[in-house]
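1. Here is a sequence with its predicted model. Questions after.
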Amino acid sequence: MRLTAGTDSRLGATWDGRGTNFALFSANAHKVELCLFDAQGRRELERIELPERTEDVWHGYLNDVSPGQLYGYRVHGPYDPDRGHRFNAHKLLLDPYAKRLNGRLVWSEAHFAYRTGSPREDLSFDRRDNARGMPKVVVVDETVGSGRRETRPGVRWEDTIVYEAHVKGLTQLRDDVPPGLRGTFGGLACPTMIAHLKRLGVTTIELLPVQGFVDDRVLVEKKLVNYWGYNTISFFAPEARYAPDKDNPLDSFRTTVARLHDAGIEVLLDVVYNHTAEGNHLGPTLSFRGIDNASYYWLKPDNPRYYDDFTGCGNSMNLTHPRVLQMVMDSLRYWVEVCHVDGFRFDLATTLARGSNGFDRNSGFFTAIRQDPILAGVKLVAEPWDLGMGGYQVGAFPSQWSEWNDRYRSVMRRYWSGEGSLIGEVSRRMTGSSDMFNRDGRMPRASINHVTVHDGFTLADLFSYERKHNVANGEDNRDGSNDNHSINCGVEGPTDDPKLLGMRRQLRKNQLACLFLAQGVPLLLAGDEVGNSQAGNNNAYCQDNEIGWVGWDGTNTEDDMVEFVGLMTDIRRRFPQLRSRRWLDGRRADGSYGVLWLTPSAAEMTDQDWAFPDGRFLAYVLSPSEPGGSAIFIVLNSGVQEIEFHLPKLPEYQTWKELFDTTKNTVQVATLGCGNPMIAPPRSVLAFSGTTE
C-alpha cells in the first residue's frame, strides 16, 4: 500500500530510508490534507488526506516520498473568528516542523483568510488559493551529517565575552572576505573574520535571528525588508538568504558552526519564540493561524477574535499549551543536537513564561528547560521583558539563566554623558548588580552587561547624535526609542572638528573600558570597535544596506579600537576578580575585603562621601580572588575637570603599576609608590595593579 497510517510519535516530515511519515498537530481541525508539489514548487501534483488522528496529531505514511519532495498542508475546520477559529483550506500552510523551505513568500491578497477590503474585515471569508506565492516545505534527510563528532569550545560562563552580530551585516562590507561569502554564513567563519574575533578576545558570537523569517508586507511595499529577522515563520529551518549555497542552508550553517568551534568560538542564536510573522487579527494566514489558531496563540478570553499582544508584534505564542511548548522544546533541541549551537538568547523572554496571571517563575517553559538533558549544558540568556502588563522582569529569571541588564546600559550612558550624582548606582553596576541578581544561588554572570546592542544607537552614534534620525524607515521618524541618554558633544552628526572627534573617541573608549572592567558578562556590539555608524538611525531593523551593515572604514584609523578592546579582554583574563563567581563584600571583620571604595585621598568612603553633591568620581580596589594574584585599582572620572587622587596605601602592596589610561594612546609602564598623588584627566578611566616590589 502506498498510504498507511504511520505514526504520531514524531511531528513533521520524517524520512526513514524507505518512505516519509507526515504528522501535524491540530486540536480543532476536521480534516488535514497533505499537498505534494513538483520540483519547482509551482504545480500542486496531488492532495492526500492524512488517514489517522491520534491525540490531536494527524498522521500518515507515504512509501514513495523521499528527500527533496516539496509539500504543504491544507487544514479544514471552522472559520469562526469570534470563537478563535480561522481555518481556511484555500490557504496552503507551512509545516511548523519544516527543516528547510524552498522559494520565498510573494505577497498578494490571497495570503489573507478573509476578504481584504471587506467592511466585515476578518469576519469575511476568502476563497482564493495562495499556493503560488507560498514557500514550500522540503522533505530532508536528517541523517546526513548528524552523526559527525563535534568538539564544543565549552567556555565557562565567567570567562564569556559576547560579540553580537548580524550574519549579513558583519561581512557584507569587508574587503578581506571573499565576494562569494560576504553576507553569508560562510563569511562568519572565513579566516580573516575569525582572526578579527580572536584579536578582540571575544569567546562567543551571538547571531541575530537565523531561523526562517519573512519580510513584512508593509516593508516590501516600501521597498524595505525585515533586515534583523525578528519575524519568524519557521523555527527549525535556517534562513536560506544567508547560505552561499541556497539549496543547502542547513549544511552551510553547520559548517560555519564547526569552523567557529575549531577556532574556540561559541555560537549563540537569538531566537524569537514569543510571536510569529502572522501578526494580528488582520494578518496573513501562513502556518500556525490556519493550523490551529486557538491553540498556538494567546487570545483575549472575553473576545477571542483578538489577540493578547504582549510583544508589540500583533500576536503572542501561548506556551502554556503543551503542544506549543513541545514545538519550542523540539526546536531548541534540534539546534543543539543537529546544528551544535552553544546556547540561545531569547527575545522578549517574559512572554515565554506567561500564564493566565502574568509572568510565572514556575512556568512550564522554565520547568521544561531545567529538566531537559540536551539543554542542561547550553547557555541561556533572557531579554527579560515584554510589552505586556508586568512585563519588566529583570532579575526574576531562574538561576540557570543570564539576563540582559538594561540597568547597566542606562546608568553608564547617563554617567558618561555627564550626568552627576550617579556614583552609587554606577558602583553597583560595575560590581555585578548584586542588588538585582544576588538571590537563589545566582552568580555575577547572571548580568549580561551592554551599552549598545542591535536595537538602538551604535557606540559611535551614542556620542554623535542627541536625536534619532530614522526617516529612512518610512515612518516619519516616529519609530525607535526617544530615551537614548546620548550626547553629540556639540555638533549633531558628522564633524571635522578635531577637538569634538577627540572627545567622542575618548567617551567611546571609556564605555569600552567600563564594559570589560565590570563584573558580569560583557556584550560588545559588532562594529563598535571600529567606530561603525548608522547615521543616527536607532532602529535599523529594515535597513539592509549601508545603514544597517557594519562599516569597516574606521579600520586602521583613529577610530580603530581593536587593539584597545584586545588589551581590555587581556586584562579581564589576567585579573580573575573581574570575572568572579562570587559576590563582593566590603571590609570584613578580619580586615580583609572584596572591594574597597575610596575617596580621592584614598580614604575608605563613608555615607557622606556617597552622597557627595553631583559626584562624578569613583575609585575602588578589587582584591585578588586567587592566591598569588594582584589587586586592581580602578578610577572613573566622568567630570569635565581633572581630579587629583592618591594611590591606595595597603599593607599587601608596595607599589602600583599602571595598566592603562584611556586618555593615552599607549600604556605607560611605570612603577608608582603607594600614596603617590596622581591626576585623573577629565572624562577618563584609569587602572593599576598592585605589586609587592
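-> Done, it's in. Residues are numbered from 1 along each chain as shown.
2. Please count neighbours and contacts with C-alpha atoms only from this point.
-> Noted.
3. Tell me where the longest helix sits in the chain.
-> Within the chain, and with DSSP state H defining each element, the longest helix by residue count is helix 498-517.
4. Beyond it, next helix or strand please.
-> strand 521-525 (DSSP states H and E).
5. could you give the angle of the helix or strand just after that following strand to helix 498-517?
-> As assigned by DSSP H and E, the chain's next helix or strand after strand 521-525 is helix 562-574. Here the directions of helix 562-574 and helix 498-517 differ by 20 degrees (axes from the mean of the first three to the mean of the last three Cα atoms, to 10 degrees).
6. let's bring in a second one:
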Amino acid sequence: MRLSAGTPSRLGASWDGRGTNFALFSANAQRVELCLFDNQGRRELERIRLPERSEDVWHGYLNDVAPGQLYGYRVYGPYEPEHGHRFNPNKLLLDPYAKRLAGRLVWSDAHFGYRTGSAREDLSFDRRDNARGMPKAVVVDETFNWGRREIRPNIPWEDTIIYEAHVKGLTQKRDDIPPNLRGTYGGLSSPVMIDHLKRLGVTTIELLPIHGFVDDRMLVEKKLVNYWGYNTLSFFAPEPRYSQDNPLDAFRTTVARLHDAGIEVMLDVVYNHTAEGNHLGPTLSFRGIDNASYYWLMPDNPRYYDDFTGCGSSVNLTHPRVLQMVMDSLRYWVEVCHVDGFRFDLATTLARGPNGFERNSSFLTAVRQDPVLATVKLVAEPWDLGLGGYQVGGFPSQWSEWNDRYRSAMRRYWSGEGSLIGEVSSRMTGSSDLFNHSGRTQRASVNHITVHDGFTLSDLFSYNEKHNEANGEDNRDGSSDNLSNNCGHEGPTDDPAVVAMRRQLRKNQLACVLLAQGLPLILAGDEVGNSQGGNNNAYCQDNEIGWVGWEGLNQEGDDLTDFIGHMIGLRKQFSQLRSHRWLDGRRPDGSYGVLWLTPSADEMKESDWNFPEGRFLAYVLGPMEQGQAPIFIVLNAAPEEIEFTLPKMTEYASWKQLLNTTESQQKTTDFASGAETKAPPRSVLVFAGSA
C-alpha cells in the first residue's frame, strides 16, 4: 500500500473513490497506529503508523483501501490516571467517527486498561490485547440514491404530533409484518406500520437511540441487554442489530419511505455520556484516545470523573474538538441520513460550563448559528443529575423541551387530586409560566403523559407500585413516585367497573395531551393498551415485557387508535389548539384569547380559582381568525357529575358537542347557548360554537 500524509480536514475514514483518508483527534497522544483487519474482523493484517500530526489531528492516506475495509486504532501515550491520561496501546479502539460497525462487543477482562482484581484498581496496567472481542469500524461509501422525488415532510412546529417508539419493540410482535422485517429498520416503514401511523394521524416518529451502542457487562451476565440503547459507543454509525445487512442503507431506505408517506423521523440522541462508564469502566474508544479531552474530570483529582448523568462519566462539550464531534454527528444524520430532528437525552449536560448550566454555552451557541441544524427540530430533555441540572424553561428559543411539569400535573389531576385547576389551566395552554420569555411560543412545551421511561398509559391506571423484579435489582430500580392510580385493584382484572374506569382515564389523558397547546407526544402502544406488567424501567427487557403488545388492536375496550385519530382531527380543525401566540383574556373590544368559566358560565374570579378541592375546569378558546368558531373545553376530574351552563354568547346561537370521553361512539349533539347540561364523572367534553 502507498501511504501519504493525507489531510486533517475531515475526521474519520473518508473514501474518495481511489483511496481512504484516516484522521483521528488526540491532543495528548504520542503515536497513533491504524490497524487493518480481515473481512471477519478476527485477524489483524497490518499496523500502519499515521505519519502526520496537524493541530492535534493524526492523519494518513492509503491508496487502494476501499469501502468494506475493517479497521481500528491503537493510541500510545502516558498511562497516568492520576493525571487524567489512560493510554494503553494494547487496547484496540473504535474510531469515534466510525460510520458502520462490524461485529459485537464480546466481554472479557481484556477490555479494561487496568488489571481487574488488582489491589491498585485502575492505577494498575493491563497488557492483554482485546482486539478479538472488539467491534471494528468499517470504511463506507456514503452515496445513496434518494430518488429525484424524495421530499422531506417539513411539518410546521405547531402541526407536529410526536410518536415515540423503539425500532425493535414497535414491530417485533406484529404478525402482519413479514418475519424478516419485524424488529428492524425496514419494519418501521412496512405498509402495515405506515397505515397505522396514518390512521393515528401522527406526523413524526421519534426513535429511541439508534447510534451504535453496547450491552453493559453486568446486564450480559444477567442474560439481559441495554434494550433502550442509552449506552452509546458510536455517534455516527446506525446500530447494526436492527438490520440484516447494511444498517446505514437500511436506515436511509426507511427514512425515504416514511418521508414518502409524509412522516418525519426524529432521533433520540445520547451525547451526554458513553458506554465507557466511570474510572473502573472499559477502554473501548474515547478513554484510550484522549481521556482528558473527551470527559469531564474532577478538577482536584482527575483520576475520577465529574458525573452529571448517573452513568459514571460525562462528555465534555467545552472542549472544541469534542464539540466538533457532536456537531459533525448531528450534521451527518441530517445531511447523509435526512433525519428531521433530534431529542437530546439529559441535554443540560451538553450545555454545562465550569459554573454549571449556561444558556450561552459553546454547544447551544454552536447549534444556534448552524445553517444545517436550523432546518430541523431540536428537543431537549432539560435536566441531568448534577447541581442545578433541572432547567425546564431554560433553553433558548430555537429549542422545544420535554415538559415534565405537564406530566406531573395531569397525572395528579386525573388520579383524583383536588385543588389543581390553576396549574392544570397553565399546562393546558402551553405553560406560559415556564416558556413565555425570550421570544418563545407554546411549541416550546412538549406535552407528554407517558414516555419510554416509566409506566405505559395502561399501567398508569393498573398499578400503584412498580414491579421491576425482572430487572434483577430486587425492584430497587425505577421511580417509586409514579402518581399512578390502579383504580382499586393492582394489576389485571376482569372487574367490569375497574376495566371501564381504566379505559375512561386513558381516554381522558390522551384527550388532554391532544387538546393542550404545545407539542403532543404519544408513547407507542398506548393506543392499544400495551402493558409492561407494571415494569416502569424496562431498559433491559428485550422481550415480551419491553416489546409493544398489539393484542388490543381492533379490540373493543382496548384499541383507542380511532379515538386518537378523532382527537388529532379536532386539533387540525381548530387552530386555537395549535396556537403560536400566548393567550390573553378579555380585550377592550370584547374579543378574547381565553375565557375561564365557572360551572354557571360566569368568568372566573380569584375566589373561583381557590375553590376548595376544585376538580372542574372549563374554558373557551377564542377564534384565531375571522369566521372561525370558538371551542369550549370542559374537564371534570370529580368522581361525580357536575351541572354546568354552556357559555352565553350572543354571536353563537348554539354549541355543537364534538367530544364526550364517556361515550364509546362520539355523537354530535347541539345545545342552545346558555343551556344547562351535565359533565359526567371523570370526563372531557369539547364543544364548538355555531352561529
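-> Cool, the structure landed. In this text, all values refer to a predicted model and were calculated from it rather than measured experimentally.
7. Quick check: TM-score for this pair?
-> These two chains, once laid on top of each other, score a TM-score of 0.99 by TM-score structural alignment, normalised by the length of the second structure; 690 aligned residues with a Cα RMSD of 0.9 Å.
8. residues in the second structure matched by the longest helix of the first structure, start to end?
-> Per the alignment by TM-score structural alignment, helix 498-517 of the first structure matches residues 496-515 in the second structure.
9. how big is the offset of the matching stretch relative to the first structure?
-> Stretch 496-515 of the second structure: mean distance to aligned residues in the first structure after superposition is 0.4 Å, counting by mean Cα distance after the TM-score superposition for the first structure.
10. Can you name every helix or strand that the longest helix of the first structure contacts?
-> With contacts defined as 3 or more Cα pairs under 8 Å, 6 or more residues apart in numbering; DSSP states H and E, the packing partners of helix 498-517 of the first structure are helix 406-416, helix 459-462, strand 521-525, helix 562-574, strand 684-691.
11. how far away is the most centrally placed residue in the second structure from G117 of the second structure?
-> Using Cα atoms, centre = their mean, the residue of the second structure that lies closest to the mean C-alpha position is D268, 4.0 Å off. The gap separating D268 of the second structure from G117 of the second structure is 36 Å, by Cα to Cα, to the nearest Å.
12. Looking at the helices and strands packed on helix 498-517 of the first structure, which one is packed in the most?
-> Each of these was assessed for mean neighbour count using mean count of other Cα atoms under 10 Å. The highest is helix 459-462, with a mean of 28.
13. okay, and that one goes to which residues in the second structure?
-> Aligned by TM-score structural alignment, helix 459-462 of the first structure falls on residues 457-460 of the second structure.
14. Measure how far that stretch is from the centre of its chain, please.
-> In terms of Cα atoms, centre = their mean, to the nearest Å, the centre of stretch 457-460 of the second structure is found 19 Å from the chain centre.
15. State whether T151 of the first structure is indeed within a helix.
-> No. With DSSP: H, G, I helix; E, B strand; the rest coil as the criterion, T151 of the first structure is located in coil rather than a helix.
16. ok, it - how many residues close by?
-> The tally of other residues near T151 of the first structure (other Cα atoms under 10 Å) stands at 11.
17. Surely it and H261 touch.
-> Yes. With contacts counted by Cα atoms under 8 Å, T151 of the first structure reaches H261, the gap being 7.0 Å.
18. for the helices and strands packed on helix 498-517 of the first structure, which one sits closest to A368 of the first structure?
-> strand 521-525 (25.2 Å; Cα to Cα).
19. quick one, that closest one and helix 562-574 angle?
-> Interaxial angle of strand 521-525 of the first structure relative to helix 562-574 (the same axes, to 10 degrees): 170 degrees.
20. Go ahead and name everything in contact with strand 521-525 of the first structure.
-> 157-165, 444-450, 452-454, 458, 515-516, 579 (Cα atoms under 8 Å, 6 or more residues apart in numbering).
21. redo that, cut-off 7 Å
-> Strand 521-525 of the first structure is contacted from outside by 158, 160-165, 445, 447-450, 452-454, 515-516, using Cα atoms under 7 Å, 6 or more residues apart in numbering.
22. Could you list which of those belong to strands?
-> Using DSSP state E, the members of those that fall within strands are 162-165, 447-449.
23. got those as JSON lines, with neighbour count and distance to R505 of the first structure columns?
-> Putting these into JSON lines (neighbours: other Cα atoms under 10 Å; distance: Cα to Cα, whole Å) gives the following:
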{"residue": "V162", "neighbour count": "25", "distance to R505 of the first structure": "22"}
{"residue": "Y163", "neighbour count": "23", "distance to R505 of the first structure": "20"}
{"residue": "E164", "neighbour count": "23", "distance to R505 of the first structure": "21"}
{"residue": "A165", "neighbour count": "23", "distance to R505 of the first structure": "22"}
{"residue": "S447", "neighbour count": "29", "distance to R505 of the first structure": "26"}
{"residue": "I448", "neighbour count": "25", "distance to R505 of the first structure": "24"}
{"residue": "N449", "neighbour count": "29", "distance to R505 of the first structure": "21"}
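24. Show me what T349 of the second structure aligns to in the first structure.
-> Under the alignment defined by TM-score structural alignment, T349 of the second structure is paired with T351 of the first structure.
25. separation between that match and E121 of the first structure?
-> Counting by Cα to Cα, the gap between T351 of the first structure and E121 of the first structure amounts to 28 Å.
26. So those two - more neighbours on which side?
-> Per other Cα under 10 Å, whichever of T351 of the first structure and E121 has more neighbours is T351, with 28 against 13.
27. what's the offset of stretch 321-341 of the second structure from the middle of its chain?
-> Distance of stretch 321-341 of the second structure from the chain centroid (Cα atoms, centre = their mean) equals 16 Å.
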